[in-house]
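Novice: Below is the sequence, then the predicted model.
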Amino acid sequence: MDCFRETQRKSPAYRTPYGGKAATGKPVVTITLMVICGAFFVVQFLYPPFTRALWYAPVYTGIEPWRMLTSAFLHSPGGILHIAFNLYALWFLGQGLEPQLGRLRFALLYLISALGGSVGVLLLNPIVQPVVGASGAIFGLFGALLVVLLQRRASVRSVLILLAVNFALGFFVPNIAWQAHLGGLLTGVACAAVLVFAPRGKNRSLVQFAGLAAIVVFLCVFSAVLAAAKGLL
């Protein structure tokens, strides 16, 4: 038995196409994110002040950086369509991307894209209306899928059509923050480029995580500069 454990320890772990640790079974991270969003929605419905405690509204709340992430797990408590669409999109994108990237890399992609969506709101949203929703992170996943398809030289037509339609909705449907969509999309593209195009080899993971860390540092510094310029600090 000890010999078997030693052999297992020394055997190279199976890796996804982009360097993550391969895992069989259901997309655990995707399902976990969906469960968190669903649980938050139930709490929002049963206890309305919960929404105000975690939404993102820099003009009202100051910078309070944790809101840039917590707001991505909230949804409009006034209707089911908002969360239903985002959960469907998360499942659709997650079950394809998570096995390709690996659980840790997929989770980081989602969270950093959510942060990027909030930065987009801070930069471009002149309205004081609070923002909630996973849309910024979802658009980050769309951007990542686009990068993966381009790297594989596959057709991106259907993804571009979906992106165009959903992005356009932000200009024609009230109470949709297109700024979060744009910020999340650009951040997702940047994160995916780091993950997908990192050179193969023993330093691949180091390059990937250093690149993701650099994106986070940039977003944080940029947010601080914007907040100072807007008088929020």
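Specialist: Structure's in. What do you need?

Novice: hey, let's count contacts and neighbours off CA atoms from now on
Specialist: OK.

Novice: quick one: the helices in this structure?
Specialist: Taking DSSP state H as the criterion, the chain contains helices spanning 2-10, 28-46, 49-54, 58-61, 67-70, 81-101, 103-124, 135-151, 157-172, 178-197, 204-229.

Novice: In TSV, list these along with mean neighbour count.
Specialist: TSV is the format used below for the helices of the chain (neighbours: other C-alpha atoms under 10 Å):
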stretch	mean neighbour count
helix 2-10	9
helix 28-46	17
helix 49-54	16
helix 58-61	16
helix 67-70	23
helix 81-101	18
helix 103-124	25
helix 135-151	25
helix 157-172	13
helix 178-197	25
helix 204-229	16
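
Novice: can you tell which of the ones you listed is closest to residue 21?
Specialist: Among the helices of the chain, the nearest to residue 21 by C-alpha to C-alpha is helix 103-124 (7.5 Å).

Novice: who does the closest one touch, helix- and strand-wise?
Specialist: Packed against helix 103-124, as judged by 3 or more C-alpha pairs under 8 Å, 6 or more residues apart in numbering; DSSP states H and E, are the following elements: helix 28-46, helix 67-70, helix 135-151, helix 178-197, helix 204-229.

Novice: For that helix, give me every contacting residue.
Specialist: 20-21, 23, 27-29, 56, 58, 68-69, 72, 97-98, 134-141, 177, 179-188, 191-192, 195, 216, 219, 223, 226-227 (C-alpha atoms under 8 Å, 6 or more residues apart in numbering).

Novice: Comparison target, given below:
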Amino acid sequence: MSDNGTGGQPPTGDGNTGPGVPAPAPSVCPRHPDRESYVRCQRCGRPACPECQRPAPVGIQCVDCVREAARTTPGTTTVFGGRVTDGRPVVTYAIIAVCAVVYLLQRVDPGITDRFAFLPALGWTEPWRFVTAAFLHSPFTFFHILLNMFALWSLGQYLEPMLGRARFAALYLISGIGGQVAVTLLAGSPTIDGLNAGIDQSWLTSVVGASGAIFGLFGALLVLNRHLGRSSSAMYVTIAINAVFGFLYPGISWQAHLGGFVTGLACAGVIVALRSRQVRHLVWAALGGVLVLLVVITVGKYLTLPDAVRLISSRDFS
């Protein structure tokens, strides 16, 4: 009988190679074992899939570590001064839910769109439309709301944990208002004769959709990523594609996109400028200042118009 050098004993099979030894398993997310993960949490070192990754001042942390830090460290703030949460984009989900419910109501009662959509002609007598239009969508197609809600979900799960829920909500609302302000400013200077002759129709054109607010999130993301030293190259392509849609397809308000984008840049600029602990308590006053500036610009625009144009109300459309 021949001797194979192991004393007549079979191979033990220890080591990393050899028959009967499985290949090393890929790294998987502990919360989602069906997903391979190539990014590890900077705090605990465990793999984290994209859904479980949360931006941190340095690198990425997993959602569990973010939640634990929020629980054990009272008063902890994000890199931009917002309150640290468990990482769930609650405000984003809430806005999506509100938009979805409102959309269903629009389908049931078309009058809701008429009562809450924004059009420059009614901005002076019914100013709530500057806000409500950001939660409405075209009731004639599913594409409008689906595209906007997907963009909101993608941006929200990144920005909301970074800014904190209150700052993110303020960014969305102020950017949405900024979109309607741009629509008003770029609608020209109508006269009653021009409206009756059909010349100043942009003054009577209604605008709905979260696009202005979402472009504000786009603008804010560029500013915040630049401050953190992160690349936004892919975002430039996304913004360009969405901007082109506004010019190529009828019925899309590029004016609201532009206004929301500029307003988002301004809000993010304020947040970054007041990020240090010594002055971050001023950020709410500064964001309020952005909102006041929008109001002043809008009031100034309306005061340049004839009373008969400025005081148009819903009754005049009946």
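Specialist: Everything's here; your move. All values derive from a computational prediction rather than experimental measurement.

Novice: Out of the helices and strands packed on helix 103-124 of structure 1, which gets nearest to residue 82 of structure 1?
Specialist: With C-alpha to C-alpha as the measure, helix 135-151 is the member of these nearest residue 82 of structure 1 (9.3 Å).

Novice: equivalent range in structure 2 for that closest one?
Specialist: Correspondence between helix 135-151 of structure 1 and structure 2 is established over residues 211-227, with TM-score structural alignment as the criterion.

Novice: That stretch vs structure 1, mean deviation?
Specialist: Once the two are superposed, stretch 211-227 of structure 2 sits an average of 0.5 Å from its aligned residues in structure 1 (mean C-alpha distance after the TM-score superposition for structure 1).

Novice: list the contacts for residue 175 of structure 1?
Specialist: If you count contacts by C-alpha under 8 Å, 6+ apart, then residue 175 of structure 1 has nothing around it.

Novice: Counterpart of it over in structure 2?
Specialist: Residue 175 of structure 1 maps onto residue 251 of structure 2 when the alignment is built from TM-score structural alignment.

Novice: next one: residue 165 of structure 1
Specialist: Aligned counterpart of residue 165 of structure 1 in structure 2: residue 241 (TM-score structural alignment).

Novice: For that match, which residues are in contact?
Specialist: By C-alpha under 8 Å, 6+ apart, residue 241 of structure 2 has no neighbours at all.

Novice: Mind telling me what element residue 193 of structure 2 is part of?
Specialist: helix 192-196 (DSSP states H and E).

Novice: corresponding residues in structure 1 for that helix?
Specialist: Helix 192-196 of structure 2 corresponds to no residues in structure 1, going by TM-score structural alignment.

Novice: what's the distance between that helix and the middle of its chain?
Specialist: 38 Å (C-alpha atoms, centre = their mean, to the nearest Å).

Novice: Going along the chain, name the strands of the stretch 1-150 of structure 2.
Specialist: Listed in chain order, the strands of the stretch 1-150 of structure 2 (DSSP state E, counting those that start in this stretch) span residues 53-55, 60-62.

Novice: Of all the ones you listed, which one is nearest residue 100 of structure 2?
Specialist: Closest of the strands of the stretch 1-150 of structure 2 to residue 100 of structure 2 is strand 53-55, at 26.1 Å (criterion: C-alpha to C-alpha).

Novice: What residue in structure 1 is paired with residue 279 of structure 2?
Specialist: Residue 279 of structure 2 maps onto residue 203 in structure 1, with residues paired by TM-score structural alignment.
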